[in-house]
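Asker: below are the sequence and a predicted model for it; my questions follow.
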Amino acid sequence: MQQTKKTYTVQEATKKLEHYCAYQERCHKEVVQKLTSMHMIPEAIDVIVVHLLQHNFLNEERFAKTFVSGKFKIKAWGRGRLTFELRQKDISKVNINQALAVISDEEYIGVFNDLAEKRANSIKEPNKYKKKKKFVDYFLYRGWESHLVYDKANELIK
């Protein structure tokens, strides 16, 4: 039996994407992927993306700021990881820098220090070199600057 794929008119797809963007901040790349998965032709995709931009459903700067504050507060990602993830979503350098500027240096270092204390206490490893490696790997993976990580590792793990 032939499976028929659902097709959408431009109006239906526009409505669907308005809801998609209203529910959660989206970047251009996510919207285009969604429309592509709905089997929309490139011309229709362009029309819908322009509509979403004009009606403020889609705003890359707003997306970047929301993304950065969420991932920083909830997942405690460092600037390196945040930058990497935004680049993966094709966000412009200007928007990435504006979004990262939302995090104050005091807040950034404060979160890092709190997390470092907790992490150092939670690693149950008798060998101090292995413990340091686990500590460092944890923070580098989350995109924290290496000079911060190594200084903290040497300070906390003796």
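Answerer: Thanks, I have it.

Asker: for the rest of this, base every contact and every neighbour count on C-alpha atoms.
Answerer: Noted.

Asker: what segments of the protein are helices?
Answerer: 10-23, 28-37, 42-54, 60-75, 79-88, 93-100, 105-122, 128-141, 146-156 (DSSP state H).

Asker: what's the end-to-end length of stretch 30-44?
Answerer: 16 Å (CA to CA, to the nearest Å).

Asker: now stretch 111-129, how far from the centre of its chain.
Answerer: Here stretch 111-129 is found 25 Å from its chain centre; the criterion is CA atoms, centre = their mean, to the nearest Å.

Asker: for comparison:
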Amino acid sequence: MNKINSIHSLEQLQSKLEHYCAYQERCHQEVIQKLKILGASATEIDKVVVHLLENNFLNEERFACLFTISKFHQKKWGKIRIKTELKARNISEYLIAKSLKEITDIDYTNTFEELSQKIWDTIIEKNDLKKRKKFCDTLLRKGWESHCVYDKVIELEKTN
């Protein structure tokens, strides 16, 4: 990460980070990283983060919930991948658990069924073992539970 050489006043940093947070939900880690890139001191980082929290530009609960819902609906990630990605952003276990409750069991099951069928149908492989491996690898990489993936591959092999 290259630091920008220009020195910013506290007000300039606050303004820049307000825009940064208003454009897209951010977690504390992303905001702190951005401030470090801008060359802010530890004291300035603390003051800007407090300002953003007080003015509701920064809210980790809101971030975790939106991240969870968007990754589930847009990228079709399973709960394991979502949890891993949130942990990597230093989100608390409590907020991770709370955000995962935003996904209903019915939505989760329906999404898994649709996604697994789509993946199975798009894998063009004559060797059954290779097809099974590609199918399982894809779903496991997306963070779906292994027991669901392995049960589904057995079910799909029987129907096809």
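Answerer: Now that the structure is in, tell me what you want to look at. Since we're looking at a predicted model, the values are computed, not measured.

Asker: of the helices of structure 1, which approaches residue 4 of structure 1 most closely?
Answerer: Residue 4 of structure 1 sits nearest to helix 28-37 of all the helices of structure 1, at 14.2 Å, using CA to CA.

Asker: now what about that closest one, what contacts it?
Answerer: Under the criterion CA atoms under 8 Å, 6 or more residues apart in numbering, residues 13, 17, 45, 49, 58, 60, 89, 90 lie in contact with helix 28-37 of structure 1.

Asker: of those, closest to residue 119 of structure 1?
Answerer: Nearest to residue 119 of structure 1 among the contacts of helix 28-37 of structure 1 is residue 89, at 29.6 Å by CA to CA.

Asker: so who does the closest residue to residue 71 of structure 2 other than its chain neighbours touch?
Answerer: Leaving out its chain neighbours, the residue that sits closest to residue 71 of structure 2 by CA to CA, 6 or more residues apart in numbering is residue 77, at 5.9 Å. With contact taken as CA under 8 Å, 6+ apart, residue 77 of structure 2 is in contact with 71, 142, 143, 144.

Asker: 7 Å - rerun?
Answerer: By CA atoms under 7 Å, 6 or more residues apart in numbering, residue 77 of structure 2 lies in contact with 71, 142, 143.

Asker: re earlier: just the buried subset of the contacts of helix 28-37 of structure 1, please.
Answerer: Among the contacts of helix 28-37 of structure 1, the ones that count as buried by 16 or more other CA atoms under 10 Å are 13, 17, 45, 49, 58, 60.
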